[in-house]
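Colleague: Any chance you can model this:
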Amino acid sequence: PILEVTQVVFILALKLFAIHTVMLCYTLAANGVII
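Modeller: Below is the predicted model:
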């Protein structure tokens, strides 16, 4: 089913985006940008 494949790809992309965002925030916090 194409719909299931699309949903899985979307979820994986969302997880990658979430991880990237967390890592970016962690890096900024480590640099003292975010308190």
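Colleague: CA only for contacts and neighbour counts going forward, please
Modeller: OK.
Colleague: elements contacting the helix or strand hosting L14?
Modeller: Using DSSP states H and E, the element containing L14 is helix 2-30. If contacts are counted by 3 or more Cα pairs under 8 Å, 6 or more residues apart in numbering; DSSP states H and E, helix 2-30 sits against no helix or strand.
Colleague: Now the second one, please; I'll put the structures next to each other:
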Amino acid sequence: MDKKQQSTFSKLTKVVVWLMLIVTVGSVLLTAILNI
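Modeller: The predicted model follows:
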């Protein structure tokens, strides 16, 4: 497999994982704030 393609794929995966983490944390914080 091409090295450049692999790095792009891993970079994309990292971005997706970070987005999911941010969305999860954000929704938890939003729920906590609304429940205060």
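Colleague: TM-score of the superposed pair?
Modeller: The TM-score (TM-score structural alignment, normalised by the length of the first structure) is 0.79; 32 aligned residues with a Cα RMSD of 0.7 Å.
Colleague: distance from the helix holding L14 of the first structure to the second structure after superposition?
Modeller: Helix 2-30 of the first structure: mean distance to aligned residues in the second structure after superposition is 0.5 Å, counting by mean Cα distance after the TM-score superposition for the first structure.
Colleague: Would you check the span in the second structure matched by that helix?
Modeller: Mapping helix 2-30 of the first structure onto the second structure (TM-score structural alignment) gives residues 5-33.
Colleague: so how far is the matching stretch off the chain centroid?
Modeller: 1 Å (Cα atoms, centre = their mean, to the nearest Å).
Colleague: cool, stretch 24-36 of the second structure as well?
Modeller: Offset of stretch 24-36 of the second structure from its chain centre (Cα atoms, centre = their mean): 17 Å.
Colleague: cool, and stretch 4-14 of the second structure?
Modeller: Offset of stretch 4-14 of the second structure from its chain centre (Cα atoms, centre = their mean): 14 Å.
Colleague: Distance of Q7 of the first structure relative to P1 of the first structure?
Modeller: According to Cα to Cα, to the nearest Å, Q7 of the first structure and P1 of the first structure sit 10 Å apart.
Colleague: Comparing these two, which residue is more hemmed in?
Modeller: Taking neighbours as other Cα atoms under 10 Å, Q7 of the first structure and P1 compare with Q7 leading, 11 against 5.
Colleague: Could you check how far the more buried one is from T21 of the first structure?
Modeller: 21 Å.
Colleague: can you check L12 of the first structure too?
Modeller: To T21 of the first structure, L12 of the first structure is 14 Å away according to Cα to Cα.
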